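Asks: I would like to see how this sequence folds:
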Amino acid sequence: MLNEQDRAIINQGNWFNNCSNHLQHDLICHAKVVELNAGESLFLRDDNNCGVYCVISGVARVSGGNAQGKEAVLSFIPQAVWFGEVALFDGGSRTHDVYAQTTLRLVHVSERALNKLLSEHPAYWREFGVLLSQKVRLLFSSLEDQALLSAQQKVGKYLLMLTAFDSNSSNVYLSQQQLADITYLTRQTINQILQALSKQGLIALYYQRIEILDKSALEDNLNPPL
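Replies: From the prediction side, this is the model:
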């Protein structure tokens, strides 16, 4: 069951907050809570479509892998963000693996419920199209960052992004290797950048956790004076 705090978090999401009241109501009515421990999988590449999800608390990790078992981290999904809509549009299987990076609590709206809602309310397709287009915009922005930002700016921007969705937390739960994967930098470079930021008093480093101590100063690092 969704409680009041769950609903408040869902309402913080940009996409959901801008949906029609009818779609908001229908999604909440059909939502079920899913809880995972850190490291457990939500779904894997090539699994059948099972609906859409929204993170209520914790962080989900999106990744791919090869036959040798090497994992490539592609993205992290923080709270209030909906995902899983790609398979809704093309009817295909899941494109990547999704794991619980931390203890994870989500809401799930099943494929069956979604198909029924979309059949009864075709206008909902456009609203899910907006969700998909937001992901495309984010992808283009990420590609631009890879081309234009310095290594330190890439790291700072990603750390800030992961904490922006939860005003009550300044912690980012990931390993240095995962941060290296997501920013397309080497682990050695990541370590050097994090150590430098730590010496400046902007972050504190722990095992698979980074605490942001000064968000304002970290933001200033993204826009150095000309």
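Asks: C-alpha from now on. contacts and neighbour counts both.
Replies: Noted.
Asks: toward the C-terminus, what is the element adjacent to the top helix by length along the chain?
Replies: Scanning the chain for the helix with the most residues, using DSSP state H, yields helix 124-148. Sequence-wise, the next helix or strand downstream of helix 124-148 (DSSP states H and E) is helix 151-164.
Asks: mind listing what's buried along that next one?
Replies: 151-160, 162-163 (16 or more other Cα atoms under 10 Å).
Asks: kindly report the same for stretch 95-103.
Replies: 95-102.
Asks: could you export the residues you listed as a markdown table, including secondary structure and distance to D6?
Replies: Formatted as a markdown table, the buried residues of stretch 95-103 follow (DSSP: H, G, I helix; E, B strand; the rest coil; distance: Cα to Cα, whole Å):
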| residue | secondary structure | distance to D6 |
| --- | --- | --- |
| T95 | coil | 27 |
| H96 | coil | 26 |
| D97 | strand | 25 |
| V98 | strand | 21 |
| Y99 | strand | 20 |
| A100 | strand | 18 |
| Q101 | coil | 19 |
| T102 | coil | 17 |
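Asks: let's compare: structure for the following, please.
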Amino acid sequence: MISGTVKISVSSPDGRSAILNLIGPGEIFGEVAVLDGQARTADATANTNCEIFVIDRREFLPFVQSQPALAMKFIELLCARLRWTSDQVEQVILQDLPGRLASALLRLTEKHKLAQGGRTSAVTQQELSEMVGMTRESINKQLRAWAARNWVRLEHGAIVVLDAEPLQALAGAGSEDD
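Replies: Predicted coordinates:
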């Protein structure tokens, strides 16, 4: 990704969808299909205007085979993605709804690493609902409760994390607290 945001998602036959990841500038996607030559495991949809650099598998594989350092970087990337996916599965199975939402917000804001004034995640409540398996209404209710505690600030199309500590506690404990 050079610029913009791409949504990585899957859909069920009955029309439900789940967002697996949001990819931003400097990140890559589609690496599994490039490496194994199989169909993509998820859909990639531009969330904003995007500039994307496309790599052809026929050219990429010989190049990566001749560059061991690049091959190692790809292995590291795949390991990081596997760990991230394992964390997501663990959250869905073991965390309650507030814990899953807190984990998702922290994961998204960590990508941006913004300093003082909070960490902003340019994500809609609908997108969050598709990421954590909650209804948009439940997301809204939880975010408003956290906003009342000054943990987050809601902006149009974005959520600003003002105090990460209580969210980290929820993410770690999966507490029933709202």
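Asks: thinking again about what came up before, of the buried residues of helix 151-164 of structure 1, which is the nearest to Y124 of structure 1?
Replies: Distance to Y124 of structure 1, by Cα to Cα, is smallest for L162 among those, at 28.6 Å.
Asks: that closest one maps to what in structure 2?
Replies: Using TM-score structural alignment, the partner of L162 of structure 1 in structure 2 is L108.
Asks: check Q101 of structure 1 too.
Replies: In structure 2, Q101 of structure 1 lands on N47 (TM-score structural alignment).
Asks: quick check: Q146 of structure 1 touching Q152?
Replies: No: the criterion here is Cα atoms under 8 Å, and Q146 of structure 1 misses it with Q152 at 11.5 Å.
Asks: now the helices: where do they sit in structure 1?
Replies: 4-12, 14-17, 21-30, 86-90, 111-120, 124-148, 151-164, 176-183, 187-199, 215-222.
Asks: I'd like those as a markdown table, with distance to A60 of structure 1 appended.
Replies: Formatted as a markdown table, the helices of structure 1 follow (distance: least, Cα to Cα, whole Å):
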| stretch | distance to A60 of structure 1 |
| --- | --- |
| helix 4-12 | 15 |
| helix 14-17 | 18 |
| helix 21-30 | 20 |
| helix 86-90 | 17 |
| helix 111-120 | 20 |
| helix 124-148 | 16 |
| helix 151-164 | 11 |
| helix 176-183 | 13 |
| helix 187-199 | 21 |
| helix 215-222 | 22 |
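Asks: and Q79 of structure 1, which of the ones you listed is closest to it?
Replies: helix 4-12 (7.4 Å).
Asks: show me what contacts the residue nearest the centre of structure 2?
Replies: Nearest to the mean C-alpha position of structure 2, by Cα atoms, centre = their mean, lies N21 at 3.4 Å. Applying Cα atoms under 8 Å, 6 or more residues apart in numbering to N21 of structure 2 gives the contacts 7-9, 131.
Asks: can you tell me what it aligns to in structure 1?
Replies: Checking TM-score structural alignment: N21 of structure 2 goes with S75.
Asks: do H156 of structure 2 as well
Replies: In structure 1, H156 of structure 2 lands on Y207 (TM-score structural alignment).
Asks: neighbours of the residue nearest to that match when sequence neighbours are not counted, just the number please.
Replies: In space, and not counting its chain neighbours, Y207 of structure 1 is closest to S175: 7.5 Å by Cα to Cα, 6 or more residues apart in numbering. When neighbours are defined as other Cα atoms under 10 Å, S175 of structure 1 has 15 of them.
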